[in-house]
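Student: can't give you the sequence, but here's the structure:
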């Protein structure tokens, strides 16, 4: 079967990989001149298979007033006269319950564990792949005792859910500094942290490039339509038939919509409403001044929603979520915040002023579950809405989507990720 995949970010390329492995002929359509130029380009680089709790958490509604008033809040809104944004916001608030958060966490853990297994298999089968992958663990530090207590409860919840992978360690402030000596300067500000040994970091952009090269090596007939914008989806009698692009129509037997924050626009042309809003994130990529001053593990400042990931001789400082529509501009104030935080956390590791700034739109659903599966249009499939977990969940999402396309029994329960 000839299948078009719209979007050559990490989710789209992972989808193409599994479709090619299943024997399908794939055509990729990507509006940029090369793969992974949007949310997959300079993201946090974390493969956090045990840290999948959704942003829609029970404590979020109480924090929202403060976040709305603070200039340096980790989550910022720009309210617009957009019914889709308001519907998304109301659905987000409705998902901020302990019951829904626990249910979503369990479903995301299953998808993340599948992704972890797929990554291990990929690396074992192709040892020549080089995208700065490193299983160096992840330390999430908490400044507030209440936040730290909630983190304990989350660890206990995941233990009850039987989460696979490395066990999680609860650390007090002194133990956090012992685990990561570069935090000694701010240990007095910490209430404690959670360390997971099995988590990893990698360069998502390089991963996409190398996985695409592997696809082309495996299936030389794979067509890559770069610098090609998908304008609309064409159907006949309720069935997908082609994609209209600026370079003409491309026909196929089926299509997978994996175009991130662009997916709702294309789906809307068929009367399909995807509950996805772009959450703009930011990053700084800093050349390390001294490797022994950088963190050995990936570190997350939970309160400020900022991650510090050592990736291939650089320090990636990333985080923040701005719900500001499709505004792709880099907000200098947000980058300045990342610079200040990097200077506070790891002052000797790098010069924050030398960092390369970036921003990208992460396609998020209200409750944090990606949309993977069939659409109301026959032979149009969906693999989108992964939010900040795109890199973590990409391989499992591609595998699951391929199983559904081929009418195979899914390797994990798929109903949770169906379009609702």
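Tutor: Great, that's in hand. Quick caveat: nothing in here was measured; it's all calculated off a predicted structure.

Student: from here on, contacts and neighbour counts on C-alpha atoms
Tutor: OK.

Student: any idea how far residue 113 is from the residue nearest to residue 48 when sequence neighbours are not counted?
Tutor: In space, and not counting its chain neighbours, residue 48 is closest to residue 199: 5.4 Å by Cα to Cα, 6 or more residues apart in numbering. The gap separating residue 199 from residue 113 is 11 Å, by Cα to Cα, to the nearest Å.

Student: got another, please set it beside the one above:
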């Protein structure tokens, strides 16, 4: 392919796609609605690169579990029904995907893409010298509070060769910051990683600028795709038209608003929250990434900062931080790891994860001969970004 590629979306998916295309020798225009790159969903996500923990949210029993969560005061899930057909369609499709056989099949797809993404990032780091984004292979511990949950975790290992089942004494020896916590055991995977997604995006942007093959158009929201028959011929940027030869849509949860006739994009935003707190010498921050299984909250050390992330809010397109939800997450973090960081100086954030009902992203060609898709990665955007970008670049080439 010798045509120039236009990408809509300057988050981690769009940037990884641009980087993969430039590595293949192509030229790229990247169009981003905001004035800066990676300033929305990719800005302060959980920081965990969880390559072997990719099971979709949709699974047998989840609807009943979700009902229990909704009755809790500090539930990891919040649902606010709206007069929005897109929300109802997404919820119905999600319920249809809550079957064990469907979950198992989708998990296999995600695991294969995740491991490919891990290998791709490793190749980019080694071959291209990508660094300075707080990357570490520090391992991940999924910690359990109850015997029932622990038994379920032991039964559903995705990679028994690399995953270890540990008791309470073992997890405290592995991660001393857990001494005194209520966790009774865990599953540890030594090859899992952490990194700062925003800093990674900045690294990609620097390399793309230096390549001479990528042009950034920032602060340019796309209002419409212009088509002729089975081809996209341009983008409408306000009153200006940008002609395109090949187009990749990576606009996250805003992508359905740009869909063309006959192109269904079953994507809805799942709002998540994070806090980033500084770590000083007197703190006992975990070195291993931790997922509190029952509380559905994750902890990742990124250099001298602790990133804590949690919550799934299915509440529409409001991107603002809900103070009550943030305070709930902050209380959980303080109660579980009170000495891990300076929570009094924590910075709050909320982001809209663009999710499909099945949890599997939409990746590849469309009925329009020059329109490609790379979207719907949900909470796994950072984890799957490099593999998704490279896979799409190879499909296009």
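Tutor: All right, it came through fine. Bear in mind the structure is a predicted one, so any value in this text is a computation, not a measurement.

Student: care to give me the TM-score?
Tutor: Here the superposed chains carry a TM-score of 0.96, computed using TM-score structural alignment, normalised by the length of the second structure; 395 aligned residues with a Cα RMSD of 1.4 Å.

Student: which residues touch the aligned partner of the residue nearest to residue 48 of the first structure in the second structure?
Tutor: When the second structure is aligned by TM-score structural alignment, the residue opposite residue 199 of the first structure is residue 192. Taking Cα atoms under 8 Å, 6 or more residues apart in numbering, we find residue 192 of the second structure in contact with 48, 49, 50, 51, 52, 137, 138, 139, 140.

Student: give me the neighbour count for residue 82 of the second structure.
Tutor: 12 (other Cα atoms under 10 Å).

Student: just checking, it touches residue 317?
Tutor: No - checked against Cα atoms under 8 Å, the pair residue 82 of the second structure and residue 317 is beyond contact range at 10.7 Å.

Student: shared neighbours, the two?
Tutor: Here residue 82 of the second structure and residue 317 have no joint contacts, going by Cα under 8 Å, 6+ apart.

Student: equivalent range in the first structure for the helix or strand containing residue 154 of the second structure?
Tutor: Per DSSP states H and E: residue 154 of the second structure is located in helix 147-155. Mapped onto the first structure using TM-score structural alignment, helix 147-155 of the second structure spans residues 145-153.

Student: which parts of the helix ranked longest in the second structure are buried?
Tutor: For the second structure, the helix with the greatest residue count under DSSP state H is helix 100-128. Residues of helix 100-128 of the second structure classed as buried: 102-103, 106-107, 110-111, 113-118, 120-121, 124 (neighbour count, 16 or more other Cα atoms under 10 Å).

Student: and it, how far from the first structure on average?
Tutor: Here the mean offset of helix 100-128 of the second structure against the first structure after fitting is 0.9 Å, by mean Cα distance after the TM-score superposition for the first structure.

Student: elements contacting that helix?
Tutor: helix 381-396 (3 or more Cα pairs under 8 Å, 6 or more residues apart in numbering; DSSP states H and E).

Student: corresponding residues in the first structure for the helix it packs on?
Tutor: Going by TM-score structural alignment: helix 381-396 of the second structure matches residues 390-405.

Student: give me the mean deviation of the matching stretch from the second structure.
Tutor: Comparison of stretch 390-405 of the first structure with the second structure after fitting gives an average deviation of 0.7 Å (mean Cα distance after the TM-score superposition for the first structure).

Student: quick revisit: for residue 52 of the second structure, see how far away the match of residue 199 of the first structure is.
Tutor: Separation of residue 192 of the second structure from residue 52 of the second structure (Cα to Cα) stands at 8 Å.

Student: got it, and residue 287 of the second structure?
Tutor: Taking Cα to Cα as the measure, residue 287 of the second structure and residue 52 of the second structure are separated by 19 Å.

Student: do residue 206 of the second structure as well
Tutor: Per Cα to Cα, residue 206 of the second structure is found 30 Å from residue 52 of the second structure.

Student: surely residue 301 of the second structure meets residue 284?
Tutor: No - taking contacts as Cα under 8 Å, residue 301 of the second structure lies outside contact range of residue 284: 10.9 Å.

Student: who's more crowded, these two?
Tutor: Counting neighbours by other Cα under 10 Å for residue 301 of the second structure and for residue 284 shows that residue 301 has the greater number, 30 against 16.

Student: and the aligned partner of the more buried one in the first structure, helix, strand or coil?
Tutor: Aligned by TM-score structural alignment, residue 301 of the second structure pairs with residue 310 of the first structure. Three-state assignment for residue 310 of the first structure (DSSP: H, G, I helix; E, B strand; the rest coil): strand.

Student: alignment lookup: residue 170 of the second structure to the first structure.
Tutor: Correspondence of residue 170 of the second structure to the first structure, assessed by TM-score structural alignment: residue 175.

Student: which SS state does that match fall under?
Tutor: Going by three-state DSSP: residue 175 of the first structure is helix.

Student: contacting residues for the closest residue to it other than its chain neighbours?
Tutor: In space, and not counting its chain neighbours, residue 175 of the first structure is closest to residue 192: 7.9 Å by Cα to Cα, 6+ apart. By Cα under 8 Å, 6+ apart, the residues touching residue 192 of the first structure are 141, 142, 143, 145, 148, 170, 171, 172, 173, 174, 175, 176.

Student: closest to residue 223 of the first structure among those residues?
Tutor: Of all the contacts of residue 192 of the first structure, residue 223 of the first structure sits closest to residue 141, with 44.8 Å by Cα to Cα.
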